[in-house]
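Participant: pasting the sequence and the predicted coordinates here, then a few questions.
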Amino acid sequence: MFSGDRVPIFLLLSVHQGALPPRPPRPGRAGPKNKKAGFDRALLLLVLLPSLVHLFLYIGNSAVSNFLTPCGLSRGLAQISLYFFVNNIAVIVARLTVGRLIVYLSKKTCILLGVLLSAGGTALIAVARNMPLMLLSAVLMGLGLTAAAQLLQAQVMLTTPSEHRGVASTVFTFMGDIGTGAGAALWGALSAGAGYTVTYLLAGASTLAGGVFHGAYWKRNRG
């Protein structure tokens, strides 16, 4: 039993506690996690889209690096090795001048021109039956592929935070390696069955397909 002087206090405490509504549970802190997830997705796209352009560039280039010599010999071009000499000169010129070119043209335009030159140089081999056309292809390929790949890698590094640049560089380079290997298998089988003309036309088209991812990248990142 309760003594008389304690009953009112007990009743007051009971009424007071009963009148208070239950405290709602604290909401979880999902904001930072959602922001981080959104940032990770954005970062993935900023790295993946240029890497896909790189992939298709090297799928097309694989037809040149692996099958140009037998293609040239089958067309009676005994000096086909000159292609690689001229191509290397064009590569050196591109590396020395592409940094100055972006002073006058945007990176977006320079990369697109590089993709177009590389695709055109690859497709030109399909119809090249003499050395002048082959050497023109060598110049187009050397300038276009080098400029596009160099600027794509620079753009990936510029848009990636410093703590993620190692992974970004690995992904970018890895996609080029995949393109080289996959292209060798694809164009080897195709050239054996359909011939070199069809092979190099499709190799040029596959290089041009990289422009789709190039456009998607710059649509997301207008920097």
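Facilitator: On my side now, so go ahead.
Participant: can we go C-alpha only for contacts and neighbour counts from here?
Facilitator: Noted.
Participant: list the buried ones in whatever helix or strand residue 181 lives in?
Facilitator: Per DSSP states H and E: residue 181 is located in helix 165-194. Residues of helix 165-194 classed as buried by neighbour count (16 or more other C-alpha atoms under 10 Å): 165, 168-169, 171-173, 175-180, 182-184, 186-188, 190-191.
Participant: then stretch 114-132?
Facilitator: Quick answer for stretch 114-132 (16+ other C-alpha under 10 Å): 114-126, 128, 131.
Participant: mind listing residues that contact it?
Facilitator: With contact meaning C-alpha atoms under 8 Å, 6 or more residues apart in numbering, stretch 114-132 is reached by 57, 60-61, 64, 75, 77, 79-80, 133-134, 136-148, 196-208, 210-211.
Participant: just stretch 164-184 next, same as before
Facilitator: Against stretch 164-184 from outside (C-alpha under 8 Å, 6+ apart): 47-48, 50-52, 54-63, 66, 153, 156-157, 160.
Participant: 6 Å instead?
Facilitator: 51, 54-55, 58-59, 62 (C-alpha atoms under 6 Å, 6 or more residues apart in numbering).
Participant: what's near enough to touch the most centrally placed residue in the chain?
Facilitator: Closest residue to the average C-alpha location of the chain: residue 51 at 1.8 Å, with C-alpha atoms, centre = their mean. Going by C-alpha under 6 Å, 6+ apart, residue 51 touches 172, 175.
Participant: coming back round to it: dump the contacts of stretch 164-184 to a markdown table, plus distance to residue 99 and secondary structure.
Facilitator: Below are those laid out as a markdown table (distance: C-alpha to C-alpha, whole Å; DSSP: H, G, I helix; E, B strand; the rest coil):
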| residue | distance to residue 99 | secondary structure |
| --- | --- | --- |
| 51 | 20 | helix |
| 54 | 19 | helix |
| 55 | 22 | helix |
| 58 | 22 | helix |
| 59 | 25 | helix |
| 62 | 26 | helix |
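Participant: JSON lines please, covering the residues you listed and showing distance to residue 86.
Facilitator: Converted to JSON lines, the contacts of stretch 164-184 look like this (distance: C-alpha to C-alpha, whole Å):
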{"residue": "51", "distance to residue 86": "27"}
{"residue": "54", "distance to residue 86": "22"}
{"residue": "55", "distance to residue 86": "24"}
{"residue": "58", "distance to residue 86": "19"}
{"residue": "59", "distance to residue 86": "21"}
{"residue": "62", "distance to residue 86": "17"}
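Participant: pasting the second one now:
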Amino acid sequence: MNQTKLWTKDYLCVLFTTFFAAVTHNIFISIFPLYVVEIGGNNALAGAMITGLVVASTITRLICGSLLDRYGRRKMLMIGGFLFALNTIAYNFVSNIPGLFMLRILNGISQGIYFGAASTMVADIVPEERLVDGIGYFGIAGSLAAAFAPMIGLEIFQNLGASNLFLFVSFFATVGALFTLWIKSDFIAAPVVKGEENHGFKIPKLSMLIEFSVLVPAIISFFITFGNSSVANFLAACGIERGITSISLFFMVNSISMIIIRLFTGRLTNRYGLSRLIFTGAVLVGIGFVTIAFAYDTFMIIGAGILCGIGMGITTPLLNTMIFKIASPQRKGVANSTFALFGDIGNGIGATVWGALSQYSGYTITYLVSAICIVIAVIIHLFTLIPKIKLNPQYDR
């Protein structure tokens, strides 16, 4: 593997497989509550289904983290990619609430394998001195999908129906899975220490599933993701209720803002450090949520999209970069699964909380409470993460 070159074939293949999977994922996020309502459900039920997906994904990530370190990323990426594609195709044949609930759980399992392996593989492929850029561009692959996927998904769903939408996402998921076949490089696992051989089934120790050294950035990520899940899962429904017909513009400007800021994140990090940028990004996200709480026109929605896009475009990749700097090379898979675990929990709890809160208290209260989550993340950052960085300055570069 070339240790100085960023744009290798394997890195590009990871970006492409992530992009096509992210198209599918973002379309489902934006239209899923609407589809559940169409077939007889409501926001609270949609939130519960999303929680089921996240719980399944969380359990899968916990199991797969140590497997990625022990057996490598490539096989797990291919397995996850093709399971994700098959799972997406199955939506073409299910149109009832119980069946949909089961598919969302299976979706969580396939996503847990697929996305966990892809993000960990990036940390292996990218040279150390380009890690911020490599993870940033990896995030751009998802942001590009998020820029147009919700808008296209909503257009297809509203004008051509759910059946045509599911055919569309099935195509994208399949193409994404095919890109995993062209990846050649893989992580070489450390040899098993004598006495630690696996003789039959054993309940894994907690330290095999959780990387405790990255808990602080993971907890910060939890509160940010928890708050942001209100936007990801229920903003489309909020826009429809408030009569904002151009609500899809939020997702577009949000993703464009993410893409633009990530192009400069590497240089900004070299100048200001990870911790200052994470703080700044979180504050912008909180202001964006407050803006959404009182948004009743397109102008305010666009402004909120820009604020949230810049904020999330800074905080997510930099927190992700920090956990790879903190963890040892042999623990990157577990560290990444720990980080993703807290994000998944945030999404899962958030989907249920915001679904119920929006159902019974309205969207203004929902997004104000989301902003409070960001305040908590900022407090943890100031009083826990920054002291940790002062003791280990290399984490901030």
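Facilitator: Structure's in. What do you need? A quick note: this is a predicted structure, and the numbers were derived from the prediction, not measured.
Participant: got a TM-score for the pair?
Facilitator: Comparison of the two superposed chains (TM-score structural alignment, normalised by the length of structure 1) gives a TM-score of 0.78, and 182 aligned residues with a C-alpha RMSD of 1.5 Å.
Participant: before we move on, the earlier item: list the ones among the buried residues of stretch 114-132 of structure 1 that fall in helices.
Facilitator: 114-126, 131 (DSSP state H).
Participant: tell me the one among those residues nearest to residue 101 of structure 1.
Facilitator: residue 114 (11.8 Å; C-alpha to C-alpha).
Participant: find the nearest non-adjacent residue to the aligned residue in structure 2 for the closest one, please.
Facilitator: Aligned by TM-score structural alignment, residue 114 of structure 1 pairs with residue 281 of structure 2. With sequence-adjacent residues excluded and distances taken as C-alpha to C-alpha, 6 or more residues apart in numbering, residue 281 of structure 2 is closest to residue 311, at 3.8 Å.
Participant: got a list of what the one you found touches?
Facilitator: Residue 311 of structure 2 neighbours (C-alpha under 6 Å, 6+ apart): 281-282, 284-285.
Participant: which one of those is nearest residue 25 of structure 2?
Facilitator: residue 285 (21.7 Å).
Participant: residue ranges of the helices in structure 1, please?
Facilitator: Going by DSSP H, structure 1 shows helices at 7-19, 31-74, 82-104, 107-127, 131-159, 165-194, 196-220.
Participant: tell me the most buried of those helices?
Facilitator: Among these, the stretch with the highest mean neighbour count (mean count of other C-alpha atoms under 10 Å) is helix 107-127, at a mean of 23.
Participant: superposed on structure 2, where does that one end up, distance-wise?
Facilitator: With mean C-alpha distance after the TM-score superposition for structure 1, helix 107-127 of structure 1 departs from structure 2 by a mean of 0.8 Å once superposed.
Participant: that helix versus helix 31-74: what angle between them?
Facilitator: Interaxial angle, helix 107-127 of structure 1 versus helix 31-74 (axes from the mean of the first three to the mean of the last three C-alpha atoms, to 10 degrees): 30 degrees.
Participant: re the thing from before, which position in structure 2 pairs with the residue nearest to the centre of structure 1?
Facilitator: Match for residue 51 of structure 1 (TM-score structural alignment): residue 218.
Participant: quick revisit: and the helix holding residue 181 of structure 1, which stretch of structure 2?
Facilitator: Going by TM-score structural alignment, helix 165-194 of structure 1 sits over residues 332-361 in structure 2.
Participant: how about stretch 142-151 of structure 1?
Facilitator: Under TM-score structural alignment, the match for stretch 142-151 of structure 1 is residues 309-318.
Participant: average offset of the matching stretch relative to structure 1?
Facilitator: With structure 1 overlaid, stretch 309-318 of structure 2 shows a mean distance of 0.9 Å (mean C-alpha distance after the TM-score superposition for structure 1).
Participant: gap between that stretch and the chain center?
Facilitator: 12 Å (C-alpha atoms, centre = their mean, to the nearest Å).
Participant: also stretch 72-80 of structure 1?
Facilitator: 34 Å.
Participant: with stretch 78-85 of structure 2 instead?
Facilitator: With C-alpha atoms, centre = their mean, you get 17 Å for stretch 78-85 of structure 2.
Participant: so that stretch matches what in structure 1?
Facilitator: Under TM-score structural alignment, there's no match for stretch 78-85 of structure 2.
Participant: skipping its backbone neighbours, what lies nearest residue 152 of structure 1 in space?
Facilitator: Using C-alpha to C-alpha, 6+ apart, the closest residue to residue 152 of structure 1 is residue 50 (6.0 Å).
Participant: and the gap between the one you found and residue 115 of structure 1?
Facilitator: 12 Å (C-alpha to C-alpha, to the nearest Å).
Participant: also residue 200 of structure 1?
Facilitator: For residue 200 of structure 1 relative to residue 115 of structure 1 (C-alpha to C-alpha), the value is 15 Å.
Participant: same question, residue 160 of structure 1
Facilitator: Residue 160 of structure 1 is 23 Å from residue 115 of structure 1, by C-alpha to C-alpha.
Participant: got CSV for the ones in helices among the buried residues of stretch 114-132 of structure 1, with distance to residue 37 of structure 1 too?
Facilitator: Shown next, in CSV, are those (distance: C-alpha to C-alpha, whole Å):
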residue, distance to residue 37 of structure 1
114, 34
115, 32
116, 35
117, 38
118, 36
119, 36
120, 40
121, 41
122, 40
123, 42
124, 45
125, 46
126, 46
131, 54
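Participant: from these, which is closest to residue 8 of structure 1?
Facilitator: residue 115 (87.6 Å).
Participant: next one: that closest one from residue 170 of structure 1, what distance?
Facilitator: For residue 115 of structure 1 relative to residue 170 of structure 1 (C-alpha to C-alpha), the value is 22 Å.
Participant: what lines up with residue 218 of structure 1 in structure 2?
Facilitator: In structure 2, residue 218 of structure 1 lands on residue 386 (TM-score structural alignment).
Participant: for that match, which non-adjacent residue is spatially closest?
Facilitator: residue 275 is the one closest to residue 386 of structure 2 (C-alpha to C-alpha, 6+ apart), at 6.7 Å.
Participant: ok, residue 19 of structure 2 touching residue 143?
Facilitator: No - counting by C-alpha atoms under 6 Å, residue 19 of structure 2 sits too far from residue 143 to count as a contact (8.3 Å).
Participant: show me which of the two is the more surrounded one.
Facilitator: residue 143 (27 against 24; other C-alpha atoms under 10 Å).
Participant: ok, that one - contacts?
Facilitator: residue 255.
Participant: next one: residue 80 of structure 1
Facilitator: residue 72.
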